[in-house]
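> Structure, please.
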Amino acid sequence: MEKELTVEKALNNNVVIAKDHVLDEVVLIGKGIGFNRKKGDMISLFDAEKTFVLTDKKEMEQYQTLIRHQDPELIEFLNDIIFYIESQMDQPLNEHIHVALTDHLSFAIKRAGSNIQFTNPFLFEIESLYPKEFQVAREIVNKIDHKLGIRFPEGETGFIALHIHSAITDRQIRDLNRHHELIALMIELIEENLDVKINKGDVNYNRLLQHLHRGIDRVNQDNLLGKEQSLKNVLKTTYPTCYNLAWKLVKVMQKQLNKPVHESEVLYLTIHLQRLTNKM
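Reported below is the predicted structural model:
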């Protein structure tokens, strides 16, 4: 049975906001779907090539404002990119990506055209922590280059990967950035206290990075590692430098996250720090 919706607003020739009694407002995308459409017109859901729902009213308002100030062909291309991400990640994306990534990419394209570039201080960490998202982001950068003749700087791949990760985990970009800033601060403390310069290409650095990342997630989610009293006594005696440094790092985590960190995190951090010093 053909499903019909009521047109609320045609944003351009290719994008229409329509009303559905179940889904509320639906964004319909398709070639010429908005041409001569007026509020109150009936439109078939099957006329659209793609659809998505923005249930958050603020997100919907931001999306409508964004569409009005962008080239319709660019919006069509950026919508294709978002649906490509969904197909590659093989899972639904949070609706906020339609506003956040569209806004980010349209601005990044303008920046690149004006030869303005931003560096990404967390590029290595993003690639290491979110490898699948980073690979899809690389493919997107190549698509933009092929379609628009614009080659993004390497750092932009990291920013796009963050948006993808944000959409599949339903976490805000600002929270992810705080997460990476905390990891960077802890790495700086490790280098300072052990008087070393860590090689980011080293496998033990990658393991440490993954552990810090998972440790922050555990604290945020109030998950605990198992209690290991016997392991604590061995590590404290055998590796006092790494054990004490691990405690310093945990105190930084507690302060930055404003949450208690279980003592078990100290033990596993000690092991990763010792691996790192052995390698050095």
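
> make it CA atoms for all contacts and neighbour counts henceforth
Will do.

> how near is residue 160 to residue 238?
Distance from residue 160 to residue 238, counting by C-alpha to C-alpha, to the nearest Å: 43 Å.

> Who has more neighbours out of the two?
Neighbour totals were compared for residue 160 and residue 238, and residue 160 leads with 21 against 11 (other C-alpha atoms under 10 Å).

> so who does residue 157 touch?
The contact partners of residue 157, by C-alpha atoms under 8 Å, 6 or more residues apart in numbering, come to 134, 137-138, 141.

> cool, residue 272 as well?
Residue 272 touches 204, 207-208, counting by C-alpha under 8 Å, 6+ apart.

> what do you get for residue 171?
Contact analysis of residue 171 by C-alpha under 8 Å, 6+ apart lists residue 165.

> Let's verify it: helix, strand, or coil?
Under DSSP: H, G, I helix; E, B strand; the rest coil, residue 171 falls in the coil class.

> That one and residue 91: what is the separation?
Applying C-alpha to C-alpha to residue 171 and residue 91 gives a distance of 15 Å.

> do the same with residue 267
Taking C-alpha to C-alpha as the measure, residue 267 and residue 91 are separated by 35 Å.

> and residue 27, which of the three is it?
Secondary structure, three-state DSSP: residue 27 is strand.

> Ignoring the adjacent residues along the chain, who's closest to it?
Spatial nearest neighbour of residue 27, chain neighbours left out: residue 17 (4.8 Å); criterion: C-alpha to C-alpha, 6 or more residues apart in numbering.

> quick one more, to check against the first:
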Amino acid sequence: MFFCIGSDHIYITVKSLNNNLVLAHNDQRKEYVLFGKGIGFKKKKNDPIDESLITKVFQANANQDISALMENVTPDVLAVTESIMELGEKRMGKKLSASLLVSLSDHIQSAISRQKEGIELADSTLQWEIPFLYYEEANLGKEALTLIDNELGVKLPEVESAFIALHFVNAQDGLESMDETMLITKITKSMVKIIQSLFNVSLKKDSLNYSRFVTHIRYFMNRQLHNQEVVQETNQKLYDIIQEQYPKSYACSLMIREMLKREYQLDVNDDEMIYLIIHIERVVSETK
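Just a heads-up that it's a prediction; the model follows:
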């Protein structure tokens, strides 16, 4: 995974990826991807980089080879990926993991190759589930397809917007792999299904409380998967009050806790239950 670091070395050009992206190494021969307006313009191998142009610096993990990762991605795809990332950060009002540059550009390059070779992806259930589970990211996925069409003249199938949306989800959560994102998506779907069934409602996917609820699930699952559960003393009095005040949401949270334990061997402590009950109550009340 890539991460942002400070610019405190002399950088030498390895390869200009496009006008705004350069593959470079420092004085210790470590490789980086550098962002900056015009930073790659007319840059040749071994040219020094003007540090005043650098706005972001990304370094790979020790076991990754940036050159190899970038070798199969064309400059125009990198350029449109950069534009999509900027759009995503603007729409969502937050910084996204720099790993998105590599994962998304690789995905877009593969999708374009499939399109040119006439290989069609079968419709996926994700195509219909993602807009419900991740409303904001799904819209970004659709906007990304429009950008790709406008910038590259390639009209990718609608199903690709769902996969692009998942890349945005992954970049926000800082997960290790897309497999983890897919697992969290599956679990979120199961939780939403329990809530809708018990309360006999269809949750409003574009509401603020729904967005907060799904975000809470993602962060909770991220902690669970990486054993980062916050250990703190549960406020038993508050827990008892919430049980009494929101009995149906409490019953729903118990069903979710049991499902997570039975199907995924995940434990939800009482402190997490408090937040889960409150989120359930809010999202259902808003729908009703």
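
> quick one: the helices in the stretch 151-280 of the first structure?
154-169, 173-194, 203-220, 229-238, 240-257, 264-279 (DSSP state H, counting those that start in this stretch).

> As a quick check, tell me the outermost residue of the first structure.
residue 237 (40.4 Å; C-alpha atoms, centre = their mean).

> Can you tell me how far that one is from residue 245 of the first structure?
Separation of residue 237 of the first structure from residue 245 of the first structure (C-alpha to C-alpha) stands at 14 Å.

> Also residue 16 of the first structure?
To residue 245 of the first structure, residue 16 of the first structure is 57 Å away according to C-alpha to C-alpha.

> Could you check which of the two has the larger neighbour count?
Using other C-alpha under 10 Å as the criterion, residue 16 of the first structure and residue 245 rank with residue 16 on top: 27 against 20.

> That one belongs to a strand?
Yes. Counting by three-state DSSP, residue 16 of the first structure is found in a strand.

> so it makes contact with residue 33?
Yes. Using C-alpha atoms under 8 Å, residue 16 of the first structure makes contact with residue 33 at a distance of 7.0 Å.

> hey, which strand is longest across the second structure?
Longest strand in the second structure, counting residues (DSSP state E): strand 12-18.

> one step back: export the helices of the stretch 151-280 of the first structure as TSV, with columns for distance to residue 96 of the first structure.
Putting the helices of the stretch 151-280 of the first structure into TSV (distance: least, C-alpha to C-alpha, whole Å) gives the following:
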stretch	distance to residue 96 of the first structure
helix 154-169	7
helix 173-194	11
helix 203-220	22
helix 229-238	44
helix 240-257	24
helix 264-279	33
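
> count of neighbours near residue 3 of the first structure?
10.

> How much space separates it from residue 140 of the first structure?
For residue 3 of the first structure, the distance to residue 140 of the first structure (C-alpha to C-alpha) stands at 33 Å.

> can you check residue 211 of the first structure too?
From residue 211 of the first structure to residue 140 of the first structure the distance is 29 Å (C-alpha to C-alpha).

> same deal with residue 118 of the first structure?
Using C-alpha to C-alpha, one gets 18 Å for the distance from residue 118 of the first structure to residue 140 of the first structure.

> Compare neighbour counts for the two and give me the winner.
residue 140 (20 against 12).

> So what does that one match up with in the second structure?
Using TM-score structural alignment to pair residues, one finds that residue 140 of the first structure aligns to residue 144 in the second structure.

> ok, its match - contacts?
By C-alpha under 8 Å, 6+ apart, the residues touching residue 144 of the second structure are 84, 161, 164.

> The aligned partner of the last one in the first structure - nearest residue in space that isn't next to it in sequence?
Using TM-score structural alignment to pair residues, one finds that residue 164 of the second structure aligns to residue 160 in the first structure. Excluding its sequence neighbours, the residue lying closest to residue 160 of the first structure (C-alpha to C-alpha, 6+ apart) is residue 137, at 5.6 Å.

> Which helix or strand contains the one you found?
Residue 137 of the first structure belongs to helix 131-148 when assigned by DSSP states H and E.

> From residue 138 of the first structure, how far off is residue 213 of the first structure?
Plainly put, residue 213 of the first structure is 22 Å away from residue 138 of the first structure if you go by C-alpha to C-alpha.

> now do residue 111 of the first structure
Shown here: residue 111 of the first structure relative to residue 138 of the first structure, a distance of 18 Å by C-alpha to C-alpha.

> Those two: who's more crowded?
residue 138 (19 against 14).

> and the more buried one, what is it in contact with?
Applying C-alpha under 8 Å, 6+ apart to residue 138 of the first structure gives the contacts residue 157.

> one more time with 10 Å, if that's ok
132, 144, 152, 154, 156-158, 160-161 (C-alpha atoms under 10 Å, 6 or more residues apart in numbering).

> among the residues you listed, who's most crowded?
Ranking those using other C-alpha under 10 Å puts residue 158 first, with 26 neighbours.

> Quick check: closest non-adjacent residue to it.
Here the residue nearest residue 158 of the first structure, using C-alpha to C-alpha, 6+ apart, is residue 123, at 5.4 Å.

> how about that neighbour, what's its partner in the second structure?
The alignment partner of residue 123 of the first structure in the second structure, by TM-score structural alignment, is residue 130.

> Does its match touch residue 167 like I think?
No. Look at residue 130 of the second structure against residue 167 with C-alpha atoms under 10 Å: they stay out of range, at 11.5 Å.

> For those two, list the residues in contact with both.
What both residue 130 of the second structure and residue 167 touch, as defined by C-alpha under 10 Å, 6+ apart, is the set 137, 141, 161.
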